[in-house]
Every structure is written in structure tokens, then in C-alpha cells.
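**Student:** any chance you can model this:
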Amino acid sequence: MISVTTRDVIEKFNLTLVSGNEGIGRYITTSDLSRPGLEMAGYFTHYPANRVQLIGKTELSFFDMLPTNLKKERMLRLCSTETPAIIISRGLEVPEELIQASNENNVPVLLTTMKTTRFSSRLTNFLESRLAPYVAMHGVLVDVYGIGVLIIGKSGVGKSETALELIKKGHRLVADDCVEIRQEAEDLLIGSPPPLLEHLLEIRGIGIIDIMTLFGASAVRPQKRITLIVELENWDGEKVYDRLGLDEEKMKIIDTEITKLTIPVQPGRNVSVIIEVAAMNYRLKKLGVNAAQEFSRRLEEVISVQDELEDY
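**Tutor:** Got it, this is the predicted structure:
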């Protein structure tokens, strides 16, 4: 289950815990932040209590203008049972009324020296990454010429062996056996290995090998955007395989559709070279160069000329 706690935010951004110590285990369930300016003015009708509350110079300067009785009341309502944390930016002085209310309701009050806008951006990016939709898939993720290639297929078809050949050629391993995939934005899938399997590759007959130890730090990377899926399957003589590449197959992961190629495997086929070419060809297509479409155009021209000659 995907979860982020206030403690995670404290450790990530090295925040100072001012009060509400007992609440640092509270869960943060949304990446949206709240700047409680209207709440400071007394409007709590649509108060997003489940969000991290970020208070900057503007909110505190208005708060200083309030009467003492209103200060206490506003801070008590701000520190609800759902609020995961209240963060004060710019290293500003935390109001005593907020400290008392946070200790009373166990809402952590944190302090950062960063400016409000900059911290808001960094915290939002962190939460969006950590709270992104997630799925784990069986396969191998390799960085080939800058293209994140997810190799899938039945167990024993040769995914890890193919990845090992690619690594020997200078490409980089991201994850083997289990790939954790997060959708961090629309049409953006990021794959990474589980911490237990980081840098490791399983080769039948040899066992577990450490790629970083054998090939160096340049042979691995911690994560990579997935842009191409290659499915390996044992050669089926009765199956018709795509020989032109005009029809583009897609595979949906979470809410994102990724281009998928199916490569039949049989003795004598150099699968690693095929995947290298597939990655380069995918990049060319994105640049507007499509060999299959160009071949189709030439073929249509030849047929058109033959038809004209026959009519003549």
C-alpha cells in the first residue's frame, strides 16, 4: 500500500519539529497542499483538513492582526484531527497559539528555512512521486540508448540473459525479475527495482549476480521512464508475425498505453541486437523517420506506375 507519513517529509527535507511530536506518524494521502489564508480569516466551510497546511509570510502577517481570542480559536480549528502537518516557511517565528493548539490535538508543526513557493514546489513533486499509482510487473527493465525498454515474457524465455548481453554492450540495468512501476504523471511511467533486488540479476545455472560489482556503477541506474515494451515468446511456426511494422501494438499499464513489440525467440536469433535496433528505430519514429511507412509509400508508387503501364 502506498503511504507517506509526516515523518517521511521531516526526514526528506530536514525539517525542524516545533510541536505536536506525537503526530509525526500521521499519513499524508494527497499531494495537494493548502495555504490557509481564508481559514485565518475565519472561513472554514471548505477547509481541506486532510492536506498539508503551508503557512508563509502573508498568512502570518494577517494572523498577527487578529485579536488574541480569535487567534486561539482559529489555530484550534486549523489543527484538526485530519491535518497531517502544518509547515511554517522562511524560518519565521511560530505563533504561541499554534504551538498550544498543535500540542493539544497532536498535529505536528514543522519549520523550514526555504521560501514558501520553492518549498511548495519541492514538496508537491515529492508527494506526487511517492503517492503515484503503482503496480509491480514481472520482467526486466533496461536503459538502451536512452530508451527505457521493459522486457516481458514467460518464465525461462531468456529475459535476464538478454539483459546481461545488453549490459555487456554498455547498456544499463534498472530492474530484474520484479519492476515497480509508478505513474507519476499522465503518460509518464517510471520503473524502478524493489530495494531487495537493486543491482541484482538472476541467471539460471549461475544464480544471483551483482551487476554493479561486476560491471561498475555505469552499468546500473536507479530508475527509468518506460517508453517501449518488448515481449519475448518462443517461436511458433503457425503464428504470423509482423514483418513490416506498420501496425503498432499497445499495452496498457495503469492508465498509460505503451508501444509493444513481440519478438519470437529461437536458437540463432541474437535477441539483444534486435532489442538495440528496436530501441533505435523507436527513437527514429519519434523523430519522424518511419522506415515501414516509407517502404509502403514506395510500394504504392511502384504499383501505381505498373497500373498506368497496363492501362497504356
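**Student:** going by C-alpha atoms from here, please, whenever you check contacts or count neighbours.
**Tutor:** Fine.
**Student:** so Glu233 touches Val271, yeah?
**Tutor:** No: if you go by C-alpha atoms under 8 Å, Glu233 and Val271 don't touch, sitting 11.1 Å apart.
**Student:** any residues in contact with both of these two?
**Tutor:** Residues touching both Glu233 and Val271 (C-alpha atoms under 8 Å, 6 or more residues apart in numbering): Val265.
**Student:** so which of those two has more stuff around it?
**Tutor:** Neighbour totals were compared for Glu233 and Val271, and Val271 leads with 22 against 19 (other C-alpha atoms under 10 Å).
**Student:** in contact with that one, which residues?
**Tutor:** 162, 265.
**Student:** mind running it again at 10 Å?
**Tutor:** 158-159, 161-163, 165-166, 232, 263-265, 277 (C-alpha atoms under 10 Å, 6 or more residues apart in numbering).
**Student:** and which of those is nearest Leu197?
**Tutor:** Ala163 (14.9 Å; C-alpha to C-alpha).
**Student:** just checking, that closest one touches Val157?
**Tutor:** No: contact criterion C-alpha atoms under 10 Å: Ala163 and Val157 do not qualify, at 12.0 Å.
**Student:** compare those two (neighbour count), which wins?
**Tutor:** Each of Ala163 and Val157 has its neighbours counted (other C-alpha under 10 Å); Ala163 has more, 27 against 17.
**Student:** that one: helix or strand, and which one exactly?
**Tutor:** Per DSSP states H and E, Ala163 falls inside helix 159-168.
**Student:** does anything pack onto that helix? Which helices or strands?
**Tutor:** strand 140-144, strand 147-153, strand 172-175, strand 200-203, helix 211-215, strand 228-234, helix 271-286 (3 or more C-alpha pairs under 10 Å, 6 or more residues apart in numbering; DSSP states H and E).
**Student:** second input sequence below; structure requested for side-by-side comparison:
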Amino acid sequence: MTTKVTVKELVQQFDLEIVCGFTGLERELVVSDLYRPAIEMSGFFTYYPSERLQMLGRTETTYASQLEPEVRQERLEKLCQERTPCICITHGLKVPSELFKAADRAGIPILRTSLASTKFGSKVTNYLEKRLAPRTTMHGVLVDIYGVGVLITGTSGIGKSETALELVKRGHRLIADDAVELRQTEEETLIGSAPELIRHLLEIRGVGIINVMTLFGAGAVRDHKKISLAIRLESWEENRAYDRLGLDEERIPVIDTSLPQLTIPVRPGRNLAVIIEVAAMNFRLKRMGFDAVQDFTSKLGEALDDHEDWD
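**Tutor:** You can find the predicted model right below:
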């Protein structure tokens, strides 16, 4: 699922002046990239990305002012295409009259800001990348454990929320319970957060809904967190062979990202909060370069070699 940003939202976010094109404020920006039509000013429109926000600064407006009137009108009119969401003029510069007329006819908003092109472009790009990032929602619980964002999944009633409550009591932080909103901000980066309606809330069967921030303080919650590890809880099956060494690496696809996943069997007597806490610490150790499994297999190999030498 991807969101869309209207020109009207952009105007409100950055307090932009609307010069013309009021009828086009509901036009949508569908990509986060901006474009400065420099080469187009020289007449080359073959690869013109008209679907992007078009930004004109001192360089583009100065070059346009030096063109012959007929040429200037032709090229500025070509900037205003059907897919063009809006045109932004930076440095508070005057809008060329030819561009004003062409945009007004096409219903394309021309916006103006006093900010420099580089600063304005950076702010808008960051804003659009966050707003237009691919999104999805997953059923689960998201907890920050020692700086590791852990997404806990499993069937309804398996004990996800109760485990999250125990983790909060152990000093870790809750991000979301029941529904986790995920957005991919860049390649291999997933950010998780809670829907506004259920933010900071936990549902505990038999107790009801509790507010974690009210009970445990502001330090027990976070608004969002990068997800590094997924843990799936499932009912213990006696005849199933579970990984006992940690040699198998399971991964799950989420949007366009692949997350490492551990499967933890649930049965009475197992302290899930402690197990998940240890799993998060072990994940951190692996990222720091220490892998207990590799260390064990290396020592085992050395022990076997020594045994063969004795034989």
C-alpha cells in the first residue's frame, strides 16, 4: 500500500505561496524525487520527468529570461504537462509571465518559497520520502529490546501481548500492540509504529486494555522503531524437530525487505520474555561480529581433530 500527497498538503506543510493554479491543488505527488528542468530549458524534452515536482531556482529563471520571447514561451509551456503536479519557484523569485499563463491554463499550481533551492529541495525530498514510502500493516507486537526492534508475531491468543507486558516490566519499550504499521523508508529498512488510536495501549485478556505510558512512564514506550528481527510464536508440537543450535536462518519477506526470523515454540513453563530478550541480545552480538554457533562449531571441529590425532 502506498500513500499519496496532494499539492494542498505540500502547501500547508511548508507554508508556500500559491501564485496561480488554485484549481489544481488536489493534484497528487506520486514520487519523492524533485526535478530542476535545466536541460529542458535548452529544448531537450525527450526524457523530461513530468510526473515530478518541478523546481525552478535562479539558474533556470535567469536562463529563461535570456531566451528569445517565442522560444521562452514554447519551452515554458512544455514544462506544464498533464502529469505535472506543481511547479515551485525558490528564492522568492518573480514567476515568468509565460509560465504563469501556461500553468494557469493547464490548472497546474505554481508555488513560491523564500528558501534557497538546495535547502527547500532537501526538506521536501525528506518529507515526501517519508510520506510516500510503501506501507503495510501486520498483526503482531513491536518492542524495542536493548535497541533492537523486535516484531513478535503468532496466532491470536498465543501470548504476544502478555510477553510484551513482561518485557516492558523488564525495562524494554513498547512501540505497538495488535496492529503494527510498517513503512519501508529505504532498501532493507522497515520502520514500525502503532496506529494513532491504539498507541501506547496493550490488550491483556482477563484484564482489558491498559495504557503502558500511564502505568510505567514515558520511558516505557516509543512512537516508532526500525525493525531488525522477527520472532514467531507457535504452539509446541511434540513430533516436530526444532532448531537447537541456531544453524538454520529463516527469513520472511515484508514489502520489499527480507527480515531474519526466529520460531519459538510455546508451552507451559517457558519464560517467553526472557527467551526473546536473550534472542535480541544474541542478535546484537552477531551484528557486532560474535556468533556463538560459529564459535561452538569451530571449537567442536578442533576437538574432533585433536581426538583423531590421539587415535
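**Student:** re the thing from before, return the most buried member of the helices and strands packed on helix 159-168 of the first structure.
**Tutor:** strand 172-175 (a mean of 29; mean count of other C-alpha atoms under 10 Å).
**Student:** which secondary structure element is home to Lys225 of the second structure?
**Tutor:** Counting by DSSP H and E, Lys225 of the second structure is found in strand 224-235.
**Student:** and that strand, how far from the chain's centre?
**Tutor:** On the basis of C-alpha atoms, centre = their mean, to the nearest Å, strand 224-235 of the second structure sits 16 Å off its chain's mean C-alpha point.
**Student:** quick check, Leu150 of the first structure in contact with Lys260.
**Tutor:** Yes: using C-alpha under 10 Å, Leu150 of the first structure makes contact with Lys260 at a distance of 9.3 Å.
**Student:** overlap of the contact sets of these two?
**Tutor:** 227-231.
**Student:** just give me the closest of these to Leu188 of the first structure.
**Tutor:** Using C-alpha to C-alpha, Thr227 comes nearest to Leu188 of the first structure of those, at 8.6 Å.
**Student:** nearest spatial neighbour of that closest one, skipping sequence neighbours?
**Tutor:** Once flanking residues are discounted, Thr227 of the first structure sits nearest to Gly148: 5.4 Å by C-alpha to C-alpha, 6 or more residues apart in numbering.
**Student:** what's near enough to touch the one you found?
**Tutor:** Counting by C-alpha under 10 Å, 6+ apart, Gly148 of the first structure has contacts 141-142, 172-174, 189-191, 223-229, 279.
**Student:** repeat that for Gly157 of the second structure.
**Tutor:** 204-205.
**Student:** my guess is Val150 of the second structure meets Ile276, correct?
**Tutor:** Yes: here Val150 of the second structure reaches Ile276: they are 8.6 Å apart, a contact under C-alpha under 10 Å.
**Student:** between the two, which contacts overlap?
**Tutor:** The contact lists of Val150 of the second structure and Ile276 share Ile231, where a contact means C-alpha under 10 Å, 6+ apart.
**Student:** show me where the stretch 51-200 of the first structure has helices.
**Tutor:** 57-63, 68-78, 96-105, 116-130, 159-168 (DSSP state H, counting those that start in this stretch).
**Student:** with the second structure overlaid, how far apart is the last one on average?
**Tutor:** With mean C-alpha distance after the TM-score superposition for the first structure, helix 159-168 of the first structure departs from the second structure by a mean of 1.1 Å once superposed.
**Student:** buried residues in that helix?
**Tutor:** 159-164, 166-167 (16 or more other C-alpha atoms under 10 Å).
**Student:** equivalent analysis for the fourth one, please.
**Tutor:** By neighbour count, with 16+ other C-alpha under 10 Å as the criterion, the buried positions of helix 116-130 of the first structure are 116, 119-120, 123, 127-130.
**Student:** including distance to Ala85 of the first structure, could these go into CSV?
**Tutor:** Output for the buried residues of helix 116-130 of the first structure, formatted as CSV (distance: C-alpha to C-alpha, whole Å):
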residue, distance to Ala85 of the first structure
Thr116, 15
Phe119, 14
Ser120, 14
Leu123, 12
Leu127, 13
Glu128, 17
Ser129, 19
Arg130, 17
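**Student:** quick one: which two of the residues you listed are the most distant?
**Tutor:** Among the buried residues of helix 116-130 of the first structure, Thr116 and Arg130 lie farthest apart (C-alpha to C-alpha), at 21.0 Å.
**Student:** follow-up on the earlier one: and of the contacts of Gly148 of the first structure, the nearest to Gln100 of the first structure?
**Tutor:** Ile190 (42.3 Å).
**Student:** how about that closest one, what does it touch?
**Tutor:** So Ile190 of the first structure contacts 129, 132, 134, 148, 179-184, 223-227 (C-alpha under 10 Å, 6+ apart).
**Student:** quick check: closest non-adjacent residue to it.
**Tutor:** Closest to Ile190 of the first structure by C-alpha to C-alpha, 6+ apart is Arg225, at 4.4 Å.
**Student:** tally of neighbours for the one you found?
**Tutor:** 21.
**Student:** just checking, Gly171 of the second structure touches Ala273?
**Tutor:** No: using C-alpha under 10 Å, Gly171 of the second structure makes no contact with Ala273, being 11.4 Å away.
**Student:** would you mind measuring from the residue nearest to Thr227 of the first structure to Leu246 of the first structure?
**Tutor:** 22 Å (C-alpha to C-alpha, to the nearest Å).
**Student:** which residues does Arg118 of the first structure contact?
**Tutor:** Ser89.
**Student:** cool, and Leu259 of the second structure?
**Tutor:** 151, 188-190, 227-231, 250-253.
**Student:** equivalent range in the first structure for the helix or strand where it lies?
**Tutor:** For Leu259 of the second structure, the host element (DSSP H and E) is strand 257-266. Against the first structure, the aligned range for strand 257-266 of the second structure is residues 256-265 (TM-score structural alignment).
**Student:** quick check: buried residues in the matching stretch?
**Tutor:** Per 16+ other C-alpha under 10 Å, stretch 256-265 of the first structure contains these buried residues: 257-258, 260-265.
**Student:** now do stretch 233-253 of the first structure
**Tutor:** Buried, per 16+ other C-alpha under 10 Å, within stretch 233-253 of the first structure: 233, 253.
**Student:** who touches it?
**Tutor:** With C-alpha under 10 Å, 6+ apart, stretch 233-253 of the first structure has contacts from 134-135, 137, 152-159, 181-183, 187, 189, 228-229, 256-267, 290-293, 295-296.
**Student:** circling back: got a markdown table for the shared contacts of Leu150 and Lys260 of the first structure, with distance to Phe44 of the first structure too?
**Tutor:** Conversion of these to a markdown table gives the following (distance: C-alpha to C-alpha, whole Å):
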| residue | distance to Phe44 of the first structure |
| --- | --- |
| Thr227 | 44 |
| Leu228 | 48 |
| Ile229 | 48 |
| Val230 | 52 |
| Glu231 | 53 |
